[in-house]
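**Q** Generate coordinates for the sequence data below:
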Amino acid sequence: MSLLQQLTSDMVSAMKNRDKETLDVVRMLKAAVQNEQIELGHDLSANEEIAVMAREYKQRKESLEEFEKAGREDLINQAKNELAIVEKYMPKQLSKDEVTKIVKEVIDELNASSMKNFGQVMGSVMPKVQGQADGKLVNQVVKEQLSK
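**A** You can find the predicted model right below:
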């Protein structure tokens, strides 16, 4: 089942269950996928679907951080609930140890030895972890490994 079909099915379920919050989030996600399809002019591949979901997840995560800084408890709870709903459509997230392992493999492949190789390492790691790890985490791990 494609992501779009899954979203449509979940939207119908949310309507039947009168779950307004889930319905709103699923509608936004479905719209984001459809907009991406229109923009690209073709049905999305699995990787493109993951990229859309990762973008939506990142937006909500950044909003949550801003709400926490501002002390907006009402919006914090809403953002956390939205994040939980978006997470259902994301692939399993890699742990820091798993990301570190991938980064070490890439560093060995590229014979990278210093921060001069940072861009090259990031460029090789990101496609491997697309949608499965946050870019900030990957950035942090690459810096740690290259500064050893």
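
**Q** use CA for all of it now, contacts and neighbours both
**A** Fine.

**Q** Which is the succeeding secondary structure element to whichever strand or helix holds Lys61?
**A** Assigned by DSSP states H and E, Lys61 belongs to helix 46-70. As assigned by DSSP H and E, the chain's next helix or strand after helix 46-70 is helix 73-87.

**Q** tilt between that next one and helix 46-70?
**A** With axes from the mean of the first three to the mean of the last three Cα atoms, to 10 degrees applied, the angle from helix 73-87 to helix 46-70 works out at 170 degrees.

**Q** contact partners of helix 73-87?
**A** Residues outside helix 73-87 that contact it (Cα atoms under 8 Å, 6 or more residues apart in numbering): 22, 25-26, 29, 53, 56-57, 60-61, 63-64, 67-68.

**Q** which residues touch the residue positioned nearest the centre of the chain?
**A** By Cα atoms, centre = their mean, the chain has its centre lying nearest to Ala54, at 2.4 Å. Applying Cα under 8 Å, 6+ apart to Ala54 gives the contacts Met90, Gly131.

**Q** Let's compare: structure for the following, please.
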Amino acid sequence: MKDFEERIQQDLVDALKRGDDKAVNVLRMLKASVQNKKVEKGKDSCLGESDYVALLRQMIKQRREAAEQYEGVGAKDRAEAERLEIGILEKYLPEQLSEEEILRMAQETIEEIRAQSSSDIGKVMGKLMPKIRGKADGAAVRSVVEKLLKQN
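**A** Coordinates of the predicted model:
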């Protein structure tokens, strides 16, 4: 997907022109991660949308964990810097499903497989995640599924 990489490059050039050092650093890290992923897959491999989404989610997850750790030790400025990076990275994710959409899809899946209790979470998630992969955070989806199954 050249569009993704072209968008990163164009945004990097724009950030350089604006003098936005934070965005420049994040976009350079993102470009490097994309290159590393390409090398990892092999020289003739192309990255697909799912590869880019997985890479972005991994980078965002790392920053969320770092922000939590910084807050835990009282380094609020460092935690805020991590959250700023998350905001920059999230712009490259596909449009995310709303909570209502996740709730609706989860309810449909629960009804479809006739899930009864929290012991069915794995079955529900296995059926639901392929439909929404890349469009919602897996932890958020799991939380919705758990709530719905507790209500049943």
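
**Q** ok so, going back, same list (the contacts of helix 73-87 of the first structure) but as CSV, adding distance to Lys104 of the first structure and neighbour count.
**A** Listed next are the contacts of helix 73-87 of the first structure as CSV, based on distance: Cα to Cα, whole Å; neighbours: other Cα atoms under 10 Å:
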residue, distance to Lys104 of the first structure, neighbour count
Thr22, 39, 21
Val25, 37, 18
Val26, 37, 24
Leu29, 34, 22
Met53, 27, 24
Glu56, 29, 19
Tyr57, 26, 23
Arg60, 30, 19
Lys61, 27, 16
Ser63, 32, 16
Leu64, 31, 21
Phe67, 35, 17
Glu68, 34, 14
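
**Q** Can I get those in a markdown table including distance to Ser45 of the first structure?
**A** Output for the contacts of helix 73-87 of the first structure, formatted as a markdown table (distance: Cα to Cα, whole Å):
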| residue | distance to Ser45 of the first structure |
| --- | --- |
| Thr22 | 25 |
| Val25 | 22 |
| Val26 | 19 |
| Leu29 | 16 |
| Met53 | 13 |
| Glu56 | 17 |
| Tyr57 | 18 |
| Arg60 | 23 |
| Lys61 | 24 |
| Ser63 | 27 |
| Leu64 | 29 |
| Phe67 | 33 |
| Glu68 | 35 |
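
**Q** on that earlier part again, how close does the residue nearest to the centre of the first structure sit to Asn117 of the first structure?
**A** Taking Cα to Cα, to the nearest Å as the measure, Ala54 of the first structure falls 26 Å from Asn117 of the first structure.

**Q** thought Lys20 of the first structure was touching Ala14?
**A** Yes: using Cα atoms under 8 Å, Lys20 of the first structure is in contact with Ala14, at 7.1 Å.

**Q** Quick one: the strands in the first structure, in order.
**A** Read by DSSP state E, the first structure holds no strands at all.

**Q** Show me where it has its helices.
**A** Using DSSP state H, the helices assigned to the first structure run over residues 3-16, 20-40, 46-70, 73-87, 96-110, 118-129, 135-146.

**Q** which residues in the first structure does stretch 130-146 of the second structure align to?
**A** On the first structure, the counterpart of stretch 130-146 of the second structure by TM-score structural alignment is residues 127-143.

**Q** Can you give me the end-to-end span of the matching stretch?
**A** Start and end residues of stretch 127-143 of the first structure are separated by 17 Å (Cα to Cα).

**Q** which outside residues touch that stretch?
**A** Contact with stretch 127-143 of the first structure is made by 47, 50-51, 53-54, 90-96, 99-100, 103, 115, 118, 121-122, 125-126, as judged by Cα under 8 Å, 6+ apart.

**Q** Which positions within it qualify as buried?
**A** Buried residues in stretch 127-143 of the first structure, counted by 16 or more other Cα atoms under 10 Å: Val129, Gln130, Gly131, Gln132, Ala133, Asp134, Gly135, Val138, Asn139, Val141, Val142, Lys143.

**Q** Please report the distance of the corresponding residue of the second structure for Glu66 of the first structure from Leu55 of the second structure.
**A** Per TM-score structural alignment, the equivalent position to Glu66 of the first structure in the second structure is Gln69. Separation of Gln69 of the second structure from Leu55 of the second structure (Cα to Cα) stands at 21 Å.
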